[in-house]
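A.B. asks: Starting from these lines, generate the structure:
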Amino acid sequence: MEDGKKICFVICYNNQNYLSECLLYIRNLNIPDGYTIDILQIEDASSMAEGYQAAMDATDARYIVYLHQDVFILEKDFIKKTIKIFESDADIGMIGMVGTKKIPESGVMWENKERVGLLRSCNLNTVDDNFDRQMEQPYTEVEAVDGLLIMTNRQNVNWRTDIFDGWDFYDISQSFEYRKNGYKVIVPYQEKPWVLHDCGFLNMREYDKYRKIFLSEYMKKS
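C.D. replies: Prediction:
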């Protein structure tokens, strides 16, 4: 039976140092009265979608936060604020920190000027990225969100493990699956970044492979 007062945090990881830091931030979050949290740590998953599907099948939590091991939640009232958004509109099914109002024909989220959200990125320097579009209050509806952090309140939309068996485009795919099922995908208004992404080296070796799979599955022209 689904527990409507539980939030499950899911982390696929292969680096213990990143995991420890990620957990530290989660455990410092303010937990609203009456709610509980659970944390599922998926080590060395064969793919992001596979790890996330396994976690979704294992938890009874209504709210699930899927986040990368190198993402640290800065906003201490993250749980309260996101649940308030879900409760404000029963059609909202997915929340992300960064997204795009329109996926370009290439399928690459970052190739147009429709990006929205706020993110603190840590690479050579620490910067706050405001992206292209001004955020709307209390949220902006988007076509897709970035997988660095995804929060859902539905257990009836499976991850596409059948076609996304790697580390790319699982997030945009899941955004499209939610919208296909009639749910809204949104990016909340943030006065300052709710999360920090300690983004290091990106392995893009199979990115184009999964981009083509995404285009074939979701953006075929009639």
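A.B. asks: can we go C-alpha only for contacts and neighbour counts from here?
C.D. replies: OK.
A.B. asks: Checking residue 86 next. Helix, strand or coil?
C.D. replies: Residue 86 carries the three-state label helix when classified by DSSP: H, G, I helix; E, B strand; the rest coil.
A.B. asks: Spatially nearest residue to it, not counting backbone neighbours?
C.D. replies: Nearest in space to residue 86, with sequence neighbours left out and distances taken as Cα to Cα, 6 or more residues apart in numbering, is residue 92 at 5.8 Å.
A.B. asks: Go through this protein and flag its longest strand.
C.D. replies: Ranked by residue count and defined by DSSP state E, the top strand of the chain is strand 3-13.
A.B. asks: Off-centre distance for it?
C.D. replies: Put simply, strand 3-13 sits 13 Å off its chain's centre (Cα atoms, centre = their mean, to the nearest Å).
A.B. asks: show me where this structure has strands.
C.D. replies: 3-13, 36-43, 61-68, 71-73, 92-96, 98-100, 115-117, 119-122, 126-129, 139-141, 144-145, 149-152, 184-188, 195-197.
A.B. asks: To compare with the earlier structure, here is another sequence to fold:
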Amino acid sequence: MNPHVNQHSISFITCVNDDTLYDLCQRHIQSLSVPPHMKVELINIRNADSMASGYHKAMQDSDSKYKVYLHQDTFIINRNFIYDLLYVFQQNDGLGMIGVIGAEEVPQSGIWWEASKKAGKVIEYRSTYSYLLFDEIDETV
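C.D. replies: This next block holds a predicted model:
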């Protein structure tokens, strides 16, 4: 683990096996509004044994305080994403991680969408766009 944590850096970490999708993912990241004191780092992991091992290696190699793990076919459309992310963390000292969609408790299968209580929202594309909306989370703690 890198002993030095860069408070003014955010890394976007992606496992990549499709350059076309990753190029689009990168373009969305590069169009985000970035606070003047922040540096954005794009880390792509290729030929990892698994997504988990790829993400873990990048986590250890990056000194960014803020790390965003996303799939190569994930496109961030909120241009204020970095500002919003920093705000949530600055308002909640004990917060260690946030996500856009998931489950209150992960079921035995380990598959979040099989859980009884899900939260979050995303726009999904499977031959057509659809809006996946689960419970809203009103508090950040």
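A.B. asks: Tell me which residue of the second structure lines up with the residue nearest to residue 86 of the first structure.
C.D. replies: Taking TM-score structural alignment, the alignment pairs residue 92 of the first structure with residue 95 from the second structure.
A.B. asks: Just confirm its match contacts residue 139, I think it does.
C.D. replies: No - contact criterion Cα atoms under 8 Å: residue 95 of the second structure and residue 139 do not qualify, at 11.9 Å.
A.B. asks: higher neighbour count, those two?
C.D. replies: Between residue 95 of the second structure and residue 139, counted using other Cα atoms under 10 Å, the more crowded position is residue 95 (12 against 5).
A.B. asks: Residue 83 of the second structure versus that one, what's the distance?
C.D. replies: 16 Å (Cα to Cα, to the nearest Å).
A.B. asks: Please apply the same query to residue 23 of the second structure.
C.D. replies: Separation of residue 23 of the second structure from residue 83 of the second structure (Cα to Cα): 23 Å.
A.B. asks: And residue 41 of the second structure, by the same measure?
C.D. replies: For residue 41 of the second structure, the distance to residue 83 of the second structure - Cα to Cα - is 16 Å.
A.B. asks: How about residue 55 of the second structure?
C.D. replies: Separation of residue 55 of the second structure from residue 83 of the second structure (Cα to Cα) stands at 23 Å.
A.B. asks: now do residue 8 of the second structure
C.D. replies: Applying Cα to Cα, the value for residue 8 of the second structure to residue 83 of the second structure is 12 Å.
A.B. asks: likewise residue 111 of the second structure?
C.D. replies: Taking Cα to Cα as the measure, residue 111 of the second structure falls 30 Å from residue 83 of the second structure.
A.B. asks: do residue 4 of the second structure as well
C.D. replies: Distance from residue 4 of the second structure to residue 83 of the second structure, by Cα to Cα: 23 Å.
A.B. asks: of the two, who's got more company?
C.D. replies: Each of residue 4 of the second structure and residue 83 has its neighbours counted (other Cα under 10 Å); residue 83 has more, 13 against 10.
A.B. asks: corresponding residue for the more buried one in the first structure?
C.D. replies: Using TM-score structural alignment, the partner of residue 83 of the second structure in the first structure is residue 80.
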